[in-house]
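S.K.: Got a predicted model here, sequence first, then my questions.
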Amino acid sequence: MNVIEVKNLRKEFKSYSSRSGLSGAFRDLLTRNYKVLAAVDNISLNVKQGEMVGYIGENGAGKSTTIKMLTGILTPTSGSVIVNGMDPHKQREEFVRTIGVVFGQRSQLWWDIAVQESFRLLKKVYRVSDEDYKNHMGHVIETLDIGPLLDKPVRKLSLGQRMRCELAAALIHNPPLLFLDEPTIGLDVLVKLKIRKFLKEINETYKTTILLTTHDLTDIEALCERVVLLDEGKIIYDGKLAELQTDAVEGKEVEFQFLNETNRIDLPDSARIDWKQKDATTWIANVDGDERVVSELISAVVHRNLIKNVRINEISTEEIIRKIYEEGMTTS
């Protein structure tokens, strides 16, 4: 069952430019120069129930615009959007009861009243019964450790405290679909770990579908099996994170620490190996190949030199995605 079904989705904006000088200002009063920009450019996407999907891209790639169309905030220029079996724009009142949304830089809590009062107001808005609220929110409040914060005004909370309360507020009606747009922006490591643990728990317990946009790729690695990469409004990759890590960039980094000072002449030559010296006794080999090539390299180096330590470093997800964007921008 698909929770999200998107086909040929497109969102265009007009970008106006001003003419220079006084005469240009007068001309702008009569006619304006503009060009049409596609923030989201004919994308198609399906998300199944219970999936946790990382929706990532550079600034301006179209992530937030997509989320706003999926949640009914923006109307698409063209294409179709079906979320939870409804059109977010035509069935808005019914639709919003089936989703939860957290925007990292915007608040759905009232600034000057206590957190629990905001929760009560949202409970009324979503028509949640007292029993459902008590059973579900009791667990949410305990897991996110926000009990001591409930009687405090939102304006007196730290960023980490507020974001945990924002997440709880989005889950008051226990929605089957949760949109998270930069939910951990600016948070410290401990708060991030707490939020990640909680998201995994609700996904496992309630089969909550989660669409996550973030620049923090450790969030993606910790939570999402599937990633969708967006570049200039187009999807350039949609698949499993593990396959992206395996196939998108071939090769590994092997760091050799020798017992004695070692020169480049003492290391094996190959067109598939790029050597870089870290210090007098440490060299790093960037290997273009699979485990067999790495094994042959280590064997050849050990045969010639006395080794103190060898470490094989997988190329990071961040580095993989950086290379995809560098290459994709010339090919997409």
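M.R.: Structure's in. What do you need? What you are looking at is a predicted structure, and each value in this text was computed from that prediction instead of being measured.

S.K.: hey, let's count contacts and neighbours off CA atoms from now on
M.R.: OK.

S.K.: list the contacts for Pro268?
M.R.: By Cα atoms under 8 Å, 6 or more residues apart in numbering, the residues touching Pro268 are 297, 300-301.

S.K.: Please check these and keep the buried ones.
M.R.: 297, 301 (16 or more other Cα atoms under 10 Å).

S.K.: need the contacts of Pro268 in a markdown table with distance to Leu149 and secondary structure, can you?
M.R.: Listed next are those as a markdown table, based on distance: Cα to Cα, whole Å; DSSP: H, G, I helix; E, B strand; the rest coil:
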| residue | distance to Leu149 | secondary structure |
| --- | --- | --- |
| Leu297 | 56 | helix |
| Ala300 | 60 | helix |
| Val301 | 58 | helix |
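
S.K.: Second structure for comparison follows:
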Amino acid sequence: MADHTRPSDHAYLSDHTRPTDPARPADHAGDRAPAPGAPAPRAPAVSGAPAVSGASAADDAFICLEGVEKVFDVRRRTGLLRREKHQVRAVDTLSFTVRRGEVVGYIGPNGAGKSTTIKMLTGILTPSGGRLRVAGIDPARERARLARRIGVVFGQRTTLWWDLPLVDSYRLIRRMYRIPDDTYRANLDRCVELLELADLLDVPVRQLSLGQRMRGDIAAALLHDPDVLYLDEPTIGLDVVSKARVRRFLRDLNTRRGTTVLLTTHDLTDIEQLCHRVMVIDHGRLMYDGPLAGLHESGASERTLVVDLEREMPPIDTGGAARVVRTEGPRQWLAFPAGRSAAPLVARIAADYPLVDLSVREPDIEAVIAEMYAGRPTARPAS
């Protein structure tokens, strides 16, 4: 087995996944994981908003960033043998908090600073400035201790041993984290059932499909009962069935166990189905932080009222309350601001026109995000 598990042979020990691999078990009692049957206290998740009435200040700032910055030195070629050093500000005075038990979508275009933020939260990268805490722990200073509180899944890298059966990877993770047998068995059984892994446990990881491997990675990240789960593109490249399984499992995980989830993804269906709060980042700055519904108003998007009339008629006149964007026989499409109620508009049309049927279509979230990106500010160079 030693030949199969050398650290140099596997991507799971790259900088993307080291935080979930505490290579040096804690030597101090204060760093040890909670004893079985005594997990870290969690606020119960509530459908819609996991916040708990009367929650402590610690819960309100379970993940806390205050003015966090990350600057990289990049060398660019300026001649045949000459290179100049430039600084790139990947994260720019970023501040936010995440409460215990929240499921938060963290989205933005490529290069916005999402993955850099996750790497600082897991201790892979050290911030260039500002203050960062996860469960009261400084990730850069106490990586091994933090590793017992977090789970990490990077969609394009695996934490599993490539040549070993899936179950052997789980056994090795149990040894690394010193997970008690009863806790390990209970968590493994739950993940196997909900992620439908029973038929895959004896299959070498290299023979798994992308969707199967992703489900295996998510299970691996949860065997040690983390308080926080970071998901970086967890459904990338997955088919519709695999995506549905992963989303269903994550909803169950948050509802039953109150696990805090920070999700970065380009698949906005993940955000719509899993998250009640969304943060939009661009050029390392926070552009929006609030409920998913508020994105429509922030992006100045429009809802669409589809009106079916008894017969074909000229474009409907609403006195400026809406604009007709399309007509097709007796059917007309009218656009109006997403933040405005449709009731007055519907009442006016019903009073003035021979109405047969109507429906209201909400704005496409992808169009809202694209509109926000289109108006984004120019990147600020590092000082």
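M.R.: That came in fine, so what should we check first? Quantities reported herein were computed from a predicted structural model and do not represent experimental measurements.

S.K.: what about the helices in the second structure?
M.R.: Ranges of helices in the second structure, per DSSP state H, are 57-60, 114-122, 143-147, 166-177, 181-195, 210-222, 240-257, 268-274, 294-298, 343-352, 365-374.

S.K.: Tabulate the contacts of Pro268 of the first structure (CSV), appending distance to Lys252 of the first structure.
M.R.: CSV is the format used below for the contacts of Pro268 of the first structure (distance: Cα to Cα, whole Å):
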residue, distance to Lys252 of the first structure
Leu297, 11
Ala300, 16
Val301, 16
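
S.K.: Which of the contacts of Pro268 of the first structure are conserved in the second structure?
M.R.: Retained in the second structure (both residues aligned by TM-score structural alignment, their matches' Cα atoms under 8 Å) from the contacts of Pro268 of the first structure: not a single contact.

S.K.: List just the nearest of the contacts of Pro268 of the first structure to Glu225 of the first structure.
M.R.: Closest approach to Glu225 of the first structure among the contacts of Pro268 of the first structure (Cα to Cα): Leu297, at 31.7 Å.

S.K.: quick one: the spatially most central residue of the second structure and Val324 of the second structure, what's the gap?
M.R.: Of all residues in the second structure, the one closest to the mean position by Cα atoms, centre = their mean is Leu263, 0.8 Å from it. Distance, Leu263 of the second structure to Val324 of the second structure, by Cα to Cα, to the nearest Å: 38 Å.

S.K.: what do you get for Asp357 of the second structure?
M.R.: According to Cα to Cα, Asp357 of the second structure and Val324 of the second structure sit 16 Å apart.

S.K.: who's more crowded, the two?
M.R.: Neighbour count, other Cα atoms under 10 Å: between Asp357 of the second structure and Val324, Val324 has more, with 17 against 12.

S.K.: That one reaches Ile316, doesn't it?
M.R.: Yes - between Val324 of the second structure and Ile316 there is a contact under Cα atoms under 8 Å: 6.9 Å.

S.K.: hmm, back to that, OK, contacts around the alignment partner in the first structure of the residue nearest to the centre of the second structure?
M.R.: Matched by TM-score structural alignment, Leu263 of the second structure corresponds to Leu212 in the first structure. By Cα under 8 Å, 6+ apart, the residues touching Leu212 of the first structure are 52-55, 179-182, 220.

S.K.: Just the ones of the residues you listed in strands?
M.R.: Among those, DSSP state E puts 52-55, 179-181 in strands.

S.K.: which among those residues end up buried?
M.R.: Here, 16+ other Cα under 10 Å leaves 52-55, 179-181 buried among these.

S.K.: What does Arg164 of the first structure correspond to in the second structure?
M.R.: Counting by TM-score structural alignment, Arg164 of the first structure corresponds to Arg215 in the second structure.

S.K.: Go ahead and confirm that match touches Glu193.
M.R.: No - with contact defined as Cα under 8 Å, Arg215 of the second structure does not count as touching Glu193 (11.4 Å).

S.K.: Looking at those two, which is more packed in?
M.R.: When Arg215 of the second structure and Glu193 are compared for neighbours, Arg215 comes out ahead with 25 against 12, by other Cα under 10 Å.

S.K.: Next one: the closest residue to the more buried one other than its chain neighbours from Asp252 of the second structure, what distance?
M.R.: In space, and not counting its chain neighbours, Arg215 of the second structure is closest to Leu195: 6.3 Å by Cα to Cα, 6 or more residues apart in numbering. According to Cα to Cα, Leu195 of the second structure stands 11 Å off from Asp252 of the second structure.

S.K.: Compare neighbour counts for these two and give me the winner.
M.R.: Each of Leu195 of the second structure and Asp252 has its neighbours counted (other Cα under 10 Å); Leu195 has more, 21 against 14.

S.K.: Which residue in the first structure aligns with that one?
M.R.: Leu195 of the second structure maps onto Leu144 in the first structure, by TM-score structural alignment.

S.K.: mind listing what its match touches?
M.R.: 164, 168, 194-195, 198.

S.K.: Is there a quick PyMOL command that grabs whichever of these are buried?
M.R.: Applying 16+ other Cα under 10 Å to those, the buried members can be selected in PyMOL as follows:
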select buried, resi 164+168+195+198
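
S.K.: biggest separation within the contacts of Leu144 of the first structure, which pair?
M.R.: Spanning the widest gap among these are Ala168 and Lys194, at 12.7 Å by Cα to Cα.

S.K.: Report how many residues lie close to Glu297 of the second structure.
M.R.: Applying other Cα under 10 Å, we find 14 residues neighbouring Glu297 of the second structure.

S.K.: I misspoke; the intended subject was Ser78 of the first structure.
M.R.: Neighbours of Ser78 of the first structure (other Cα under 10 Å): 14.

S.K.: residues touching the alignment partner in the second structure of Ile324 of the first structure, list them.
M.R.: Under the alignment (TM-score structural alignment), Ile324 of the first structure pairs with Met372 in the second structure. Met372 of the second structure makes contacts with 298-299, as judged by Cα under 8 Å, 6+ apart.

S.K.: same thing but 6 Å
M.R.: Gly299 (Cα atoms under 6 Å, 6 or more residues apart in numbering).
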